[in-house]
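>>> coordinates for the following, if possible.
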Amino acid sequence: MDEIKIITPEDLQKKLEAGEKLELVDVREDEEVEEGMIPGAKHIRMGDIPAHLDYFDIDKEYIFICRSSRRSENVCYYLQEQGYKVRNMIGGMLQWTGETK
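Sure thing, here's the model as predicted:
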């Protein structure tokens, strides 16, 4: 199995502050995202990902986010097997120091 590409919360924050257009997907549960999501992230619960494959564009890279980065890593493996370009934000929202909404 190919390794999953990663991004650190710090690097992600820098890219967002630089105005980069990124495809962020938060795979946490509803009650978790109520505590705050990275602005611009799309919320698709981990369990709903298989039913939402039509949301993903094979030509774009998606950055996946969860609380600690374990669930998002699982989602990354799943989508990478389907041929999608993915990146896991390591450390998850526990390590995120940027703004949330």
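>>> could you use CA atoms for every contact and neighbour count after this?
Noted.
>>> buried ones in the longest helix along the chain, by neighbour count?
Ranked by number of residues, the top helix in the chain under DSSP state H is helix 70-81. By neighbour count with 16 or more other CA atoms under 10 Å, helix 70-81 contains the buried residues 70, 71, 72, 73, 75, 76, 77, 79, 80.
>>> quick one more, to check against the first:
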Amino acid sequence: MSDIMNVTVTDLGEDAAILDVREDYEWEAGHVEGALHIPLEQLPARLEELDPDVDINVICRTGGRSFRATTWLNQNGYSAFNVVGGMGAWFEADKPMVAANGETPRVL
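Presented below is the predicted three-dimensional model:
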């Protein structure tokens, strides 16, 4: 477990590559603008959508799913970092969010 690298939402730069592994309904309610959305269970089948030459910052709601995705990505040759606290921490840090459903962005 010590192999996992963590990053906080405040450490992420504006140009950071973010992979959101939450479910569709969570993504639609609110997400980081510019993030790539691949639900955790779809990650193995959609791995080709990720750039192996870019550090990937993986986010979910609180950090559990992103931890699993980060572990798996690192085992498969990617440079992945777990975003500590997930979208809850992102929201608490008052970082910008967008919603796919046209409503005020929120974290479910």
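>>> TM between them?
The TM-score (TM-score structural alignment, normalised by the length of structure 1) is 0.87; 95 aligned residues with a CA RMSD of 1.2 Å.
>>> so how far is residue 22 of structure 1 from the counterpart of residue 31 of structure 2 in structure 1?
When structure 1 is aligned by TM-score structural alignment, the residue opposite residue 31 of structure 2 is residue 37. Distance of residue 37 of structure 1 to residue 22 of structure 1, computed by CA to CA, to the nearest Å: 14 Å.
>>> between the two, which is the more surrounded one?
Remark: of residue 37 of structure 1 and residue 22, residue 37 carries more neighbours, 22 against 15, as counted by other CA atoms under 10 Å.
>>> so the more buried one sits right up against residue 100, yeah?
Yes. Between residue 37 of structure 1 and residue 100 a contact is recorded at 5.0 Å, counting by CA atoms under 8 Å.
>>> helices of structure 1, start to end?
Using DSSP H, helices in structure 1 cover 9-17, 30-33, 70-81.
>>> the second one vs structure 2, average distance?
Here the mean offset of helix 30-33 of structure 1 against structure 2 after fitting is 0.7 Å, by mean CA distance after the TM-score superposition for structure 1.
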